[in-house]
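> Next come a sequence and a model predicted from it.
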Amino acid sequence: MTQHTAIPMVDLRAHFAPLREEILAGMGKILDQAGFILGDQGRALEAEVADLSGVAYGVGCASGTDALMLALRALDIGPGDEVIVPTFTFIATAEAVLHVGATPVFVDVDARFYTMEVTAIEAAITSRTKAIIPVHLYGLPADMPAIMALAHQHGLRVVEDCAQAIGAGIGGQRVGGFGDLGCFSFFPSKNLGGAGDGGMVVTADAALARKLHGLRNHGSWQTYHHDVLGYNSRLDEVQAMILRTEFPHLATYNAGRRQAAAWYVQHLGDLDLQLPESPPGYHHVFHQFTLRLHARDIVKAALHAEGIASAIYYPIPGHRQKMFAPQSPACCPVAEGLAERVLSLPMFPELREEQIARIAAVIRRTLHG
């Protein structure tokens, strides 16, 4: 292997280094106050993320997966109900549906943008359908105007999976504010990531926000009174403080990702591969930079030999996962093709152009010999 400094998928050491002293000081204050759960930091973060999303309420919880489960519970979705989800995304989207006792119905994705195909959603609606969960995949918003119009036409609820897309939007509207509820993940590698798991649900609906407050806290709205079966799913004060320390820099982080994406396009644009696309008026925040190419496995091996990370998001679509009673590949041909050809390259705000040039050179050499 050529002796070069390794390039990781995400560089969390570089990300947190400028914030280290501020975070340590914040941890000291929390230790001095000895308030660790459902405190001022969490409430402030809830307000900040809700405001970013253009809605009134945020409810912090333990993870992005929990955010999805809590959102579905708040909408009273359960056994006998169907929820339409994209097959090409991380397992948590459909897993949350199964956890509340409902049935995930997988649909294919758009061949250019990789988000839910609206005509496929419409074809999947039955008398049992109660909700749609669009995923803003890789940082690109799904076609929310069309999805919301379809949902209103059929009387369906919409839960946005914003785990990869905080700060993304369409026109002047940010993700999380289109549907009935928006769900965020604060997993460390996310565009706004903590030092552990964390999540949040945002909504414009006061009644849904109140339900979420109880559901995340053992089904309790009054101490030692438990009205429904709930969860222990609360965002702790240390994580909230770390996220609040990062939050003022989120626009800068996303701008760094967009700059890195522009450099990738500059260095790879003439090669025989499919680069990420965005519809006009869409604000992509590039949680991932994902190529589509025929020689995926060969390119991945060549990058690895040069100490450059890459990843396949996602090698097995949801409709073929064992936990969901697998369906025929014929149901989702676009997702099947993507699973065989997509490759995500390193993407983080601190990525430098010389690193991207090196990545591109390996890809160019591999494709052209």
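It's in. Numbering: from 1, shown residues only.
> CA atoms for contacts and neighbours, from now on please.
Noted.
> Quick check: the closest residue to Ser189 other than its chain neighbours vs Lys190, distance?
Among residues not flanking Ser189 along the chain, Val10 sits closest, at 6.7 Å (Cα to Cα, 6 or more residues apart in numbering). Distance from Val10 to Lys190, counting by Cα to Cα, to the nearest Å: 9 Å.
> Equivalent analysis for Glu237, please.
19 Å.
> doesn't Pro346 make contact with Ile312?
No. When contacts are counted by Cα atoms under 8 Å, Ile312 is not listed as touching Pro346 (11.5 Å).
> adding another structure so you can compare the two:
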Amino acid sequence: MIKFLDLHKLNKPFETQFLAKTKSFLDNGWYVLGEEVKQFEQSFATFSNSKHCIGVGNGLDALVLILKANIHLGNLQKGDEVLVPANTYIASVLSILQADLIPVFVEPTIETYNIDPNLIEEKITSKTKAILVVHLYGQLAEMDKINAICESNNLLIIEDAAQAHGLTFNGNHTRAFSFYPGKNLGALGDGGAITTNDDVLAEVLFSLRNYGSSSKYKNDFIGVNSRLDELQAAFLNIKLPHLNTENETRKKIAKRYLSEINNNKIDLPICNNFNNHVFHLFVIRTENRDKLQEYLNSYGIQTVIHYPIPPHKQKALQEFNHLSLPITEKIHQEVLSLPMSSVLTDEEITHVIITLNSY
């Protein structure tokens, strides 16, 4: 079986270093917000070309804390509207709701799956104060157009980069990352981070993640407990130097898929610039997705659906169930994610391609 993502194989090369770090962690006796977190925050800030990195518990917390920090600073107010792609993982929407803000869904383009800049302005009202841009599947959204729209409408831009580690970003914005094990830069458990060039915002975020505390037992805000785990930071410190190389391998695999898959029943994703994609996922579309998935499975190829139900149709978000978002709904009915990771062999990639072409 060709696994969709073989985490054991992916992490195996680092096993000796992981074990050594774990022993060092145990011997050190400092288990929360220690030197490993500080080192990772410094390294990831440099890697991301940002002044600050704030390590947090997970990607969802990263988004929520960015929004809450902007409320604390007066850049947003509870009840403000935040534009968000309709085609995204539910965490993007949950973060807006958990910050007591109102999500307004914007359809994607069918070609890239990312938010359609041409549909943004029609969604802007007097209550719209921000946009949460998602770089879905690892592809940069059309930030030149989005930046121009937001500048002319005085909208705050926040970027959900949970699937976009190593992407070269466009614009001086605050970004949220997830280090869930399956990400391009994955921990061995949950983890997340925020990057920003805003000194004041960073100061608030460092406080909010740690009970709203600026120093021990001094609490300036109603904060939360969402700190990047010291041991996970240690593992991330080991893996970060290899991220660019692994992303380049993903791009090579994507180029093979794009150039060699040839089946008129299958729609391939559009990528006009490989510098703007890190291929966290390689997502195809087909009208009878379940049939194709069963077919691939019968040939030993594991696939995953990202995502079967759009956020606005989830039971948890019943207040949005009435919305009709046909492009998003079509995407969620047709998408299928092919195996994609830096440990796939040439033989495995060839098998996937031949099998798809024979469908």
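Noted; the coordinates are in hand. It should be emphasised that the depicted structure is a prediction, and the values quoted were computed from it without experimental measurement.
> so what number do they get for TM-score?
After superposition, the two chains reach a TM-score (TM-score structural alignment, normalised by the length of structure 2) of 0.95; 354 aligned residues with a Cα RMSD of 1.5 Å.
> residues near the residue opposite the residue nearest to Ser189 of structure 1 in structure 2 once aligned, how many?
Taking TM-score structural alignment, Val10 of structure 1 has Leu5 as its aligned residue in structure 2. Using other Cα atoms under 10 Å, Leu5 of structure 2 has 19 neighbouring residues.
> Now for the nearest residue to Pro329 of structure 1 once chain neighbours are set aside, how many residues are close by?
Leaving aside its chain neighbours, Pro329 of structure 1 sits nearest to Glu336 (6.6 Å; criterion: Cα to Cα, 6+ apart). Counted with other Cα under 10 Å, residues neighbouring Glu336 of structure 1 total 21.
> cool, Thr286 of structure 2 as well?
18.
> again, but for Asp272 of structure 1
Neighbours around Asp272 of structure 1, by other Cα under 10 Å: 13.
> now swap in Val159 of structure 1 and tell me
27.
> Tell me the secondary structure of it, please.
strand (DSSP: H, G, I helix; E, B strand; the rest coil).
> if I line the two up, what does it land on in structure 2?
Aligned partner of Val159 of structure 1 by TM-score structural alignment: Ile158.
> now do Phe247 of structure 1
Under TM-score structural alignment, Phe247 of structure 1 pairs with Leu240 in structure 2.
> got the contact list for its match?
Going by Cα atoms under 8 Å, 6 or more residues apart in numbering, Leu240 of structure 2 touches Phe44, Leu185.
> Any figure for the gap between it and Thr328 of structure 2?
Counting by Cα to Cα, the gap from Leu240 of structure 2 to Thr328 of structure 2 is 33 Å.
> Over to Phe47 of structure 2?
The separation that Phe47 of structure 2 has from Thr328 of structure 2, given Cα to Cα, amounts to 33 Å.
> Which stretches in the stretch 201-350 of structure 1 count as strands?
220-222, 225-226, 282-283, 289-292, 342-345 (DSSP state E, counting those that start in this stretch).
> cool, and the stretch 1-150 of structure 1?
57-61, 82-86, 103-107, 129-132.
> Just give me the neighbour total for the aligned partner of Val238 of structure 1 in structure 2.
Using TM-score structural alignment, the partner of Val238 of structure 1 in structure 2 is Leu231. Using other Cα under 10 Å, Leu231 of structure 2 is surrounded by 25 other residues.
> cool, and Ile242 of structure 1?
24.
> residue contacts, the residue nearest to Ser189 of structure 1?
Ser189, Pro346, Met347, Phe348.
> which position in structure 2 aligns with the first one?
Just to be clear, that refers to Ser189 of structure 1. In structure 2, Ser189 of structure 1 lands on Gly182 (TM-score structural alignment).
> now its match, what's its secondary structure?
Gly182 of structure 2 ends up coil, using three-state DSSP.
> can you tell me how far it sits from Ile66 of structure 2?
23 Å.
> Please say which of those two ends up with more neighbours.
Ranked by neighbour count (other Cα under 10 Å), Gly182 of structure 2 and Ile66 place Ile66 first, with 26 against 18.
> What's the match for the more buried one in structure 1?
Using TM-score structural alignment, Ile66 of structure 2 lines up with Ala71 in structure 1.
> Its match contacts Lys211, correct?
No. Checked against Cα under 8 Å, the pair Ala71 of structure 1 and Lys211 is beyond contact range at 9.3 Å.
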